[in-house]
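A.B. asks: Have a look at this prediction, sequence included:
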Amino acid sequence: MTAKPTETFMFSPEIETMARPQLAALQLEKLKKIVRHAYDNVAHYRQRFDAAGVSPDDLKTLDDIQRFPFTTKDDLRGHYPFGMFAVPREQVIRVHASSGTTGKPTVVGYTREDLDVWSEVMARSLACMGARPGDFVHNAYGYGLFTGGLGAHYGAERLGCTVTPVSGGNTERQIVLMKDFEAQVLCSTPSYALHIAEVAEKTGVDIKGGPLRVGVFGAEPWSENLRHELDARLGIKAVDIYGLSEIIGPGVAAECIEARAGLHGWEDCFLFEVIDPETGDPVLHGEQGELVITTLAKWAQPMIRYRTRDITRLTDEPCACGRTHARILRVTGRNDDMLIIRGVNVYPSQVEAHLLGLPSIEPHYQLVIQREGSMDTMTVEVEAKLGVPVDQYPSIAKKVANHVKAMVGVTCRAVVLTPGEVPRSQGKAVRVRDLRPKAI
């Protein structure tokens, strides 16, 4: 019998409600095996561990992992394509890769067991976010080398859902399929979900009045204000999901639909740390820092202390849903996304959080970064609501600039564009246009 949407539903209740001491013991057991596996089978790890004076035998407690060196994206690029594999290439039955727009792509591989684990944690995540066996899942994440589409697809099938593998693009047709198939769950980036809502409104399709009830949104940072916007315009509960290709893909952590107050990280499969991004030292529990993840159940390509560059906090306070796995509080940005404007550290998601909800503008924006003399400047491009007179644009722009200055602390320009002029996303949103001269 399918659980009601409002009931707490757990895909793996014995794992998801495991007592913290028992969970820590399981983590340590798995950690010892995966670190040994990495050391014995990946030359990079063996060289780095030896140079740091540590070995798998030094792991007596979970805290001992702090003695081991970090892994970064540069390590994956430096061993392109298969130098980080810990099993013979013939045992790798799938590879994914990043786009490689800033250098060589990062390649990630999976054994059959890895894909099974991925499907399990993704099914667990979908159930946590409110999907139920038998639901129609409209999957608008991109398929291909990007892990989002196939990750959501196999997880939904593992949960027992019916999947529409529509991928991104052709938004009008997507809306027809959502309506005709009576989809209950939408999987996409939050920016594309906003675009779906906008197109549905313009074409007179009532998504809000239909069976759609859950939005599974991830792959880009997004704000609490955008959540409220998506809730209202799609008639859903918008829920955050977290993952990254280097670790496994989507499904590393997910918000529960009961609380929507932080993402439950599946600690039986991943070990989480938070460090000071400057020093690499661990921060106090609950303090903000950079998230570091060690895979506990990925055999083709184990990641030991992988620096995600994501800024967040961890908490293991009890959750209303009853799950015991620690929560990753909303990712506020990435180290490599951070802008320094007139001496102020700025994350695009910070600006978004304070733009959404302002009167007379739509929730679409871009930040344009330029170099003037020796100083970087930021222009916030926003979009007027339909029907707002053009002669009001200058006063709206002034209000936007003043609001960003007051709430974020950075001086900027603001420009109000006409409805539809800010580019729409069919995948990950492009929030920053960096027009600064490139170093030669």
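C.D. replies: Sure, I can see it.
A.B. asks: When you work out contacts or count neighbours from here on, use the C-alpha atoms and nothing else.
C.D. replies: OK.
A.B. asks: tell me the contacts of the spatially closest residue to His264 that is not a sequence neighbour?
C.D. replies: In this structure, His264 finds its nearest non-sequential neighbour in Arg327, 4.3 Å apart by C-alpha to C-alpha, 6 or more residues apart in numbering. Contact analysis of Arg327 by C-alpha atoms under 8 Å, 6 or more residues apart in numbering lists 262-265, 314-316.
A.B. asks: how about the strands in the stretch 251-400 of the chain?
C.D. replies: In the stretch 251-400 of the chain, the strands defined using DSSP state E, counting those that start in this stretch lie at 263-265, 270-275, 289-295, 306-312, 314-315, 327-328, 333-334, 339-341, 344-346, 361-372, 375-384.
A.B. asks: next one: the stretch 51-200 of the chain
C.D. replies: With DSSP E, counting those that start in this stretch, the ranges of strands along the stretch 51-200 of the chain come out as 94-97, 107-110, 136-139, 162-164, 185-188.
A.B. asks: circling back: just the strands of the stretch 251-400 of the chain: most buried one?
C.D. replies: strand 263-265 (a mean of 28; mean count of other C-alpha atoms under 10 Å).
A.B. asks: Now do the contacts for the residue nearest to Arg112 when sequence neighbours are not counted.
C.D. replies: Nearest non-adjacent residue to Arg112, counting by C-alpha to C-alpha, 6+ apart: Ile93, 6.4 Å away. Ile93 sits next to 109-112 when contact means C-alpha under 8 Å, 6+ apart.
A.B. asks: thinking again about what came up before, in a markdown table, list the contacts of Arg327 along with distance to Asn170.
C.D. replies: Formatted as a markdown table, those follow (distance: C-alpha to C-alpha, whole Å):
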| residue | distance to Asn170 |
| --- | --- |
| Gly262 | 32 |
| Leu263 | 31 |
| His264 | 33 |
| Gly265 | 33 |
| Leu314 | 38 |
| Thr315 | 40 |
| Asp316 | 42 |
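A.B. asks: Identify the residues contacting stretch 207-216?
C.D. replies: Applying C-alpha under 8 Å, 6+ apart, the set of residues contacting stretch 207-216 from outside is 126, 129-131, 179, 182-188, 197, 200, 233-241.
A.B. asks: let's bring in a second model and compare:
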Amino acid sequence: MFNPTAEAMPLAQLRALQLERLQATVQRLSERVPAYRTKFAEVGVTPDELKTLGDLHRFPFTRKSDLRDSYPFGLFSVPRSELRRIHASSGTTGKATVVGYDRNDLDVFAEVVARSLYAAGARPGMLFHNAYGYGLFTGGLGTHAGGERLGLGVVPISGGNTDKQVQLIEDFGPEVIACTPSYALVLAEALRRRGHTPESLSLRYAVLGAEPWSDTMRREVETRLGVKATNIYGLSEIIGPGVSNEDVHEQQGSYLWEDHFYPEIVGPDTGEVLPDGEFGVLVLTSMTRTAMPVLRYWTGDITRLLPADNATGRTMRRMDFIQGRSDDMIILRGVNVYPSQIEAVFGQFAELRPHYQLVLSRTGIMDELLLKVESGRTDGALGREVVQRIKAQIGVSVTCELCEDGSLPRSEGGKLKRVLDLRGAR
């Protein structure tokens, strides 16, 4: 049964546990994974040099390319006979990234997801509508096992098939739902078309993740589904969903489960560790996985670390909303901008919907950025005001196209692509 007491571990005890687990992880990687042994030799470090948490920065980063270079099982630290599950990315941009789990890893996975669902408001005995995709994607099976660990009744609906989703929500009456934030809005629209109001729905809590989103989208989901929505964060290279989750009462940053995952924030260009409170790239080390521990994984996600909120009794740090990905950053005429920044600005307009797309194109030598956003109004005055406010608050010049409701792409349960880059198109 799930036990939440570890979240309130005294800070000195937590730091000592982290060091102990990091030392064991580095030693395991050095002894069992030739690729890591080579990486350590290349930078001239050995496991016995990790004497304090501050020494971790001396060890090399792990990047997605390392997983692809070691395809399929080169980073595993157990024989294949000990594996109990394998997940993988789609591999649409090259070789898939493969991750493996032994019995211990699946236990850790279920525990951290159960902890996340509990923070999101779920309680034993509730019904859990799990609309994350099952299969090679870690989301569906990962949240499923965590829901069972917590004592929820799990409905494994998976992603897509919206009509069936709506029917089961109507017939089963679940209190908890998990899916991507963009798909939550798709379900909200479908439920509205069936005559439902937020008050007529059984849903109380939404656990949303797998894509960047904002407080603007949170408010829209909460209003239209009648729920309290929290952010769940994770990635398959570290374990899957359940690395962190917001507290349903705060909704002010996701608590990182620091007894299992050690976080760092580093400069995107320098790789140097930044102090808490500064924005940079999130780097994570899995400290309790045994089949495939990953050291200093460069997530590419831009965020910052925040102190714990003493009101909850937790001692673990929080991570702020993901501002974007270091590889998704748009450089427009010398200004760095993330899609979430633009969303935060147009979210200030009540007439605009959270359905949008950013289209990058090139005229001559100049890059152009078009914001397409759905709106109840399509007059030019509103579009000009949006453009002016984006310029004033972010410092970039864009054009704005106000689109009719329902005209922009919708999620079918997976991640929704927000940026369309046409600069290389012919």
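C.D. replies: All right, it came through fine. All of these numbers come straight from a predicted model, not from anything done at the bench.
A.B. asks: Report the TM-score for the pair.
C.D. replies: The TM-score (TM-score structural alignment, normalised by the length of structure 2) is 0.96; 425 aligned residues with a C-alpha RMSD of 1.6 Å.
A.B. asks: The residue nearest to Arg112 of structure 1 maps to what in structure 2?
C.D. replies: Counting by TM-score structural alignment, Ile93 of structure 1 corresponds to Arg84 in structure 2.
A.B. asks: again with Leu150 of structure 1
C.D. replies: In the superposition onto structure 2, Leu150 of structure 1 corresponds to Leu141 when matched by TM-score structural alignment.
A.B. asks: what residues are up against the aligned partner of Ser223 of structure 1 in structure 2?
C.D. replies: Using TM-score structural alignment, the partner of Ser223 of structure 1 in structure 2 is Ser214. Listed by C-alpha under 8 Å, 6+ apart, the contact partners of Ser214 of structure 2 are 321, 340, 343-344.
A.B. asks: Equivalent analysis for Pro348 of structure 1, please.
C.D. replies: Neighbouring residues of Pro348 of structure 1 by C-alpha under 8 Å, 6+ apart: 333, 337-338, 367, 431-432.
A.B. asks: cool, and Gly271 of structure 2?
C.D. replies: Residues near Gly271 of structure 2 by C-alpha under 8 Å, 6+ apart: none.
A.B. asks: Translate it into the numbering of structure 1.
C.D. replies: Under the alignment defined by TM-score structural alignment, Gly271 of structure 2 is paired with Gly280 of structure 1.
A.B. asks: From Glu290 of structure 1, how far off is its match?
C.D. replies: Remark: distance between Gly280 of structure 1 and Glu290 of structure 1 (C-alpha to C-alpha, to the nearest Å) = 9 Å.
A.B. asks: hey, which helix is longest across structure 1?
C.D. replies: Counting residues, the longest helix found in structure 1 (DSSP state H) is helix 20-41.
A.B. asks: Over in structure 2, find the residue span that one aligns onto.
C.D. replies: Against structure 2, helix 20-41 of structure 1 falls on residues 11-32 (TM-score structural alignment).
A.B. asks: The matching stretch vs structure 1, average offset?
C.D. replies: Aligned to structure 1 and superposed, stretch 11-32 of structure 2 gives a mean residue distance of 0.8 Å (mean C-alpha distance after the TM-score superposition for structure 1).
A.B. asks: Is it correct that Gln27 of structure 1 is in contact with Asp268?
C.D. replies: Yes. Gln27 of structure 1 is within contact range of Asp268, at 5.9 Å (criterion: C-alpha atoms under 8 Å).
A.B. asks: Mind listing the shared neighbours of these two?
C.D. replies: Residues touching both Gln27 of structure 1 and Asp268 by C-alpha under 8 Å, 6+ apart: Leu296.
A.B. asks: Just want to know which of these two has more residues nearby.
C.D. replies: Ranked by neighbour count (other C-alpha atoms under 10 Å), Gln27 of structure 1 and Asp268 place Asp268 first, with 22 against 19.
A.B. asks: distance of that one from Leu26 of structure 1?
C.D. replies: For Asp268 of structure 1, the distance to Leu26 of structure 1 equals 7 Å [C-alpha to C-alpha].
A.B. asks: try Thr111 of structure 1
C.D. replies: Distance from Thr111 of structure 1 to Leu26 of structure 1, by C-alpha to C-alpha: 22 Å.
A.B. asks: go on, Leu76 of structure 1?
C.D. replies: 28 Å.
A.B. asks: who has more neighbours, these two?
C.D. replies: Neighbour count, other C-alpha under 10 Å: between Leu76 of structure 1 and Leu26, Leu76 has more, with 22 against 15.
A.B. asks: what number of residues lie near the nearest residue to Leu11 of structure 2 once chain neighbours are set aside?
C.D. replies: Among residues not flanking Leu11 of structure 2 along the chain, Thr315 sits closest, at 6.2 Å (C-alpha to C-alpha, 6+ apart). The number of residues packed near Thr315 of structure 2 is 21, by other C-alpha under 10 Å.
A.B. asks: Now check Thr315 of structure 2 against structure 1: what is it aligned to?
C.D. replies: Per TM-score structural alignment, Thr315 of structure 2 is aligned with Thr324.
A.B. asks: Ok, Leu416 of structure 2 next?
C.D. replies: Leu416 of structure 2 maps onto Ala429 in structure 1, by TM-score structural alignment.
A.B. asks: quick one: which helix or strand includes that match?
C.D. replies: Assessed by DSSP states H and E, Ala429 of structure 1 sits outside every helix and strand.
A.B. asks: Report how many residues lie close to it.
C.D. replies: Ala429 of structure 1 is flanked by 19 other residues according to other C-alpha under 10 Å.
A.B. asks: if I look at it, how far off is Tyr365 of structure 1?
C.D. replies: 10 Å.
A.B. asks: How about Ile15 of structure 1?
C.D. replies: 41 Å.
A.B. asks: how about the helices of structure 1, start to end?
C.D. replies: Under DSSP H, structure 1 gives helices at 13-16, 20-41, 43-52, 73-78, 112-128, 147-159, 171-181, 190-203, 224-234, 348-355, 393-408.
A.B. asks: Relative to Ile304 of structure 1, which of those helices is closest?
C.D. replies: Of all those, it is helix 20-41 that lies closest to Ile304 of structure 1, at 7.2 Å by C-alpha to C-alpha.
A.B. asks: Which strands and helices lie in contact with that closest one?
C.D. replies: Counting contacts by 3 or more C-alpha pairs under 8 Å, 6 or more residues apart in numbering; DSSP states H and E, helix 20-41 of structure 1 packs against helix 43-52.
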